[in-house]
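In: Any chance you can model this:
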Amino acid sequence: MLLASPRPSYGIVGQDIVIFGQSMSAPWPARRSIISIQLLTQLGLDLGLSLDRCLHGTGLSPLQLASLNGEIDAERELNLIANLIEALPTVSDLGLQAGRRYHLTTYGAWGYAILSSATVRQAAELGLRYHGLTYAFTRISLSVADDIVSLNFDDSALPPALHDFIVQRDMLGALVVVRELLGSALPLLALELRQPAPADVSPFIAAFGQIPRFGAAHNRLGFTADLLDNPLPRANPQLVNACEQQCQALLARHQWHQGVAGRVRQLLLQSPGQLADMEQVAERLHLSSRTLRRRLIEEGTSFRALQDEVRQALAEELLAAGGLSLEEIAERLGYGELSNFIHAFKRWKGITPGRYQREAIV
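Out: Here you go, the predicted model:
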């Protein structure tokens, strides 16, 4: 758990979000760009909070926050959201204020891919295909019925204390993207939220242009279905292809951190030379060794395979960086004998680590 305060703290074990020992399925990737945390931190600062108050319990330093290309665990963002809600209880439209800050350009390759799409339909297909690269904690889907195309926001996996903030942020953030994509404020044919009606609905009118139907069965934004085949003003097929390739690479990198296997990899990376065994890793994940073994089998892997995978990745990185002898690298990776490291590396790459290092440095 990340926070020591009495209120709930949020941690992710595999793809489950854990709240006081309870877990629920988490539809979002375990890793995400740091941009969202930067936006939320700035929101807190603009509303009078200190940087320390915003980052309390997230494990992030101001230096890490300033990173332009950093990635963070999703749980850190959940903790920051909890900080904002706790510190600003009288700001009833906090989620809406957050949602306004998520412009197309804040999404990197994902944003430019949909911005350069030929039609709204292509943009929607690309956006949903790489939904894991957005900052949403709701599961977003698209449906068409009765000449209305709806963006649906499944909130079933959200922590209850953060529910309203996240739904408001995700829905308004999506509407901001649609408006910027089209270059105009398209009227909504449906605006529904599952949350109860607040005492003051004026912030919702200002944000969405109309009063939502509160207490609805689903969270959704509805537009005319004719919208899907509208051409987009910034269509650029070459840029779409280039951005989609970037999206594929980013998703592949995020998947390395997903699931229980992803958490095991992260823990092994934190102390590669200490040869953490399954019992130690299981304890860190609040699981029994038996449960950990079963969960890894369900994901098609094993603890030993992950240990091997992490060692290989670290070996390649250390060899390419230079500055360390083969003996030092072998020791850092937990090999008692250099010969064992050489044998393992030849099994991974088909060449000796010495040759790999020479070719990498050249």
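In: all contacts plus neighbour counts: C-alpha atoms, from now on.
Out: Noted.
In: residue contacts, residue 223?
Out: Listed by CA atoms under 8 Å, 6 or more residues apart in numbering, the contact partners of residue 223 are 148-150, 186-190.
In: this one as well, want them side by side:
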Amino acid sequence: MLYANRMGITMDHRQINNLWVNGLLQTFSALGLDVAALCRGIKSIEQGRLAPGQQVDLVEARTLWHRAVATSDFSNLGVEVGLRLSPRSTGLLFPLLLHSPSIRTAVELLVRYQMLISQNGLFRVNDISSSNSLLCTYVPARSSVAVHPQHSLSVITAALKTLGSISSRRIRASLCLPAGLDAEGISALLQYPVQAAGELYILELACEGMDEPIAGRDEHLYQLTLGYAEGLLRAQNAGQGFLDQIKHHMDGEQLVQTDIDTVAAAVGVTRRTLQRHLDDQGTSFRKLKESLLKERVLELLVARHLPIAHIAEALGYADVSTFHRAFKAWFGVTPRQFKSQIGS
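Out: Model (predicted):
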């Protein structure tokens, strides 16, 4: 059944992610990066800002980060960005955590609602080590473009900064990060112990009085923001379920040839109804098809290392030159240049 937000749901979950991306772009600019060059090919970003109601997909977000790291002079760009991001970038999440009943509850809410902000990954509470500590893992989402560690570090750093603010700096942390990262440099920036070993992002959070009330909290404001956040999460999940349903009907061989009338018939609605529901999710058939094409192209190019001619044929492009033009319109570079920028 198609999802629609015309049944009394007025909340727009896209706005939270929009705030985060625009905060990220502003921070890149403040750090001296050429935002216009970073955003080349991302049509929803104009003049260094993400248009209202628009989102970047995971492929675009990760491409943005790979380009940023490649052109930045900062060895730990993710930490630098996370420390500078404004609390406003988290939308309603900051006031929700600020007025939570306790630090422990705030961490649990951060885990639950993180996906409203960023689709890059999610936090999981692994274990309760003691009454005053929590063990968490940050798990990057799977995608045709591999996550850059600095991307994940930006999210983790921003989360630590937020938790530090609401706990009046009482919270302590120690991190175990993937091998190869600059543990000493990251530790110096965060002022927390850091190890770089293994493959995971593990955070141990400790705070005396983990379950004590947060000073100055407002229970009424907490309940209002909690209800709002839950509504946003439901809207996001329902919207994503609808989009996944449509992408399922779009996907397959000769994806380039798939048209809206065929998909509308497959889900049992008219073309106009399908487009209206897509509009409710801040997208269109063309945008969704383009997003799916990019996922498939990068899966075949970067993950499976297939030749360009095979990719073009499999997806239904008329010829290799047509595929090259489409790819350059998306990413601003040729497939060969993109692969050298991103890696596998």
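In: Keep only those of the contacts of residue 223 of structure 1 that are in strands.
Out: 148-150, 190 (DSSP state E).
In: Distance-wise, check the aligned residue in structure 2 for residue 151 of structure 1 relative to residue 111 of structure 2.
Out: With TM-score structural alignment as the criterion, residue 151 of structure 1 lines up with residue 136 in structure 2. Distance of residue 136 of structure 2 to residue 111 of structure 2, given as CA to CA, to the nearest Å: 9 Å.
In: any shared contact partners between those two?
Out: Common neighbours of residue 136 of structure 2 and residue 111 (criterion: CA under 8 Å, 6+ apart): 123-125.
In: for the stretch 201-344 of structure 2, what spans make up the strands?
Out: Per DSSP state E, counting those that start in this stretch, the stretch 201-344 of structure 2 carries strands over the ranges 201-206.
In: if we can go back for a sec, conserved subset of the contacts of residue 223 of structure 1 in structure 2?
Out: With both residues aligned by TM-score structural alignment, their matches' CA atoms under 8 Å, the contacts of the contacts of residue 223 of structure 1 that structure 2 also has are 148-150, 186-188, 190.
In: Now tabulate the ones in strands among the contacts of residue 223 of structure 1 in a markdown table and tack on neighbour count and distance to residue 119 of structure 1.
Out: Shown next, in a markdown table, are those (neighbours: other CA atoms under 10 Å; distance: CA to CA, whole Å):
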| residue | neighbour count | distance to residue 119 of structure 1 |
| --- | --- | --- |
| 148 | 18 | 17 |
| 149 | 21 | 14 |
| 150 | 22 | 17 |
| 190 | 18 | 22 |
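In: Pull the most distant pair out of those residues.
Out: Farthest apart among these by CA to CA are 149 and 190. That separation is 9.4 Å.
In: intersection of neighbour lists for these two?
Out: In contact with both residue 149 of structure 1 and residue 190: 222-223, using CA under 8 Å, 6+ apart.
In: Now do the helices in the stretch 251-362 of structure 1.
Out: 259-270, 278-284, 289-298, 303-321, 326-332, 338-349, 353-361 (DSSP state H, counting those that start in this stretch).
In: do the stretch 51-200 of structure 1 as well
Out: All helices of the stretch 51-200 of structure 1, identified by DSSP H, counting those that start in this stretch, fall at 51-55, 62-65, 74-87, 94-99, 109-115, 120-129, 163-182.
In: which of these sits most buried?
Out: The highest mean neighbour count among these, using mean count of other CA atoms under 10 Å, belongs to helix 109-115: a mean of 25.
In: what does that helix rub up against?
Out: Applying CA under 8 Å, 6+ apart, the external contacts of helix 109-115 of structure 1 come out as 104-105, 122-124, 126-127, 130, 133-134, 181, 232, 234-235, 239-241, 243-244, 246-247.
In: ok, now stretch 180-192 of structure 2?
Out: With CA under 8 Å, 6+ apart, stretch 180-192 of structure 2 has contacts from 76, 79-80, 157, 172-175, 177, 193-197.
In: what's the answer for stretch 61-75 of structure 2, then?
Out: By CA under 8 Å, 6+ apart, stretch 61-75 of structure 2 touches 28, 33, 38-39, 77, 80, 120, 145-148, 150-151, 341-342.
In: okay, the helices of the stretch 251-362 of structure 1, which one's buried deepest?
Out: Burial of the helices of the stretch 251-362 of structure 1 is given as mean neighbour count (mean count of other CA under 10 Å); helix 259-270 ranks first at a mean of 19.
In: if I pick residue 104 of structure 2, what's in contact with it?
Out: Here residue 104 of structure 2 is in contact with 134, 210-211 (CA under 8 Å, 6+ apart).
In: Nearest to residue 308 of structure 2 among those?
Out: residue 134 (47.5 Å).
In: The closest one against residue 207, yeah?
Out: No - Residue 134 of structure 2 lies out of contact with residue 207 (CA atoms under 8 Å); the separation is 9.0 Å.
In: Could you report the neighbour count for residue 135 of structure 1?
Out: By other CA atoms under 10 Å, the residues close to residue 135 of structure 1 number 23.
In: Apart from its neighbours in sequence, what residue is nearest it?
Out: Take residue 135 of structure 1 and drop its neighbours on the chain: the residue closest to it by CA to CA, 6 or more residues apart in numbering is residue 36, 6.4 Å away.
In: mind checking what that neighbour lines up with in structure 2?
Out: In structure 2, residue 36 of structure 1 lands on residue 20 (TM-score structural alignment).
In: distance of that match from residue 83 of structure 2?
Out: Applying CA to CA, the value for residue 20 of structure 2 to residue 83 of structure 2 is 14 Å.
In: go on, residue 219 of structure 2?
Out: Where residue 83 of structure 2 is concerned, residue 219 of structure 2 sits at a distance of 28 Å (CA to CA).
In: Among these two, which residue is more densely surrounded?
Out: Between residue 219 of structure 2 and residue 83, counted using other CA under 10 Å, residue 83 has the larger neighbour count: 21 against 12.
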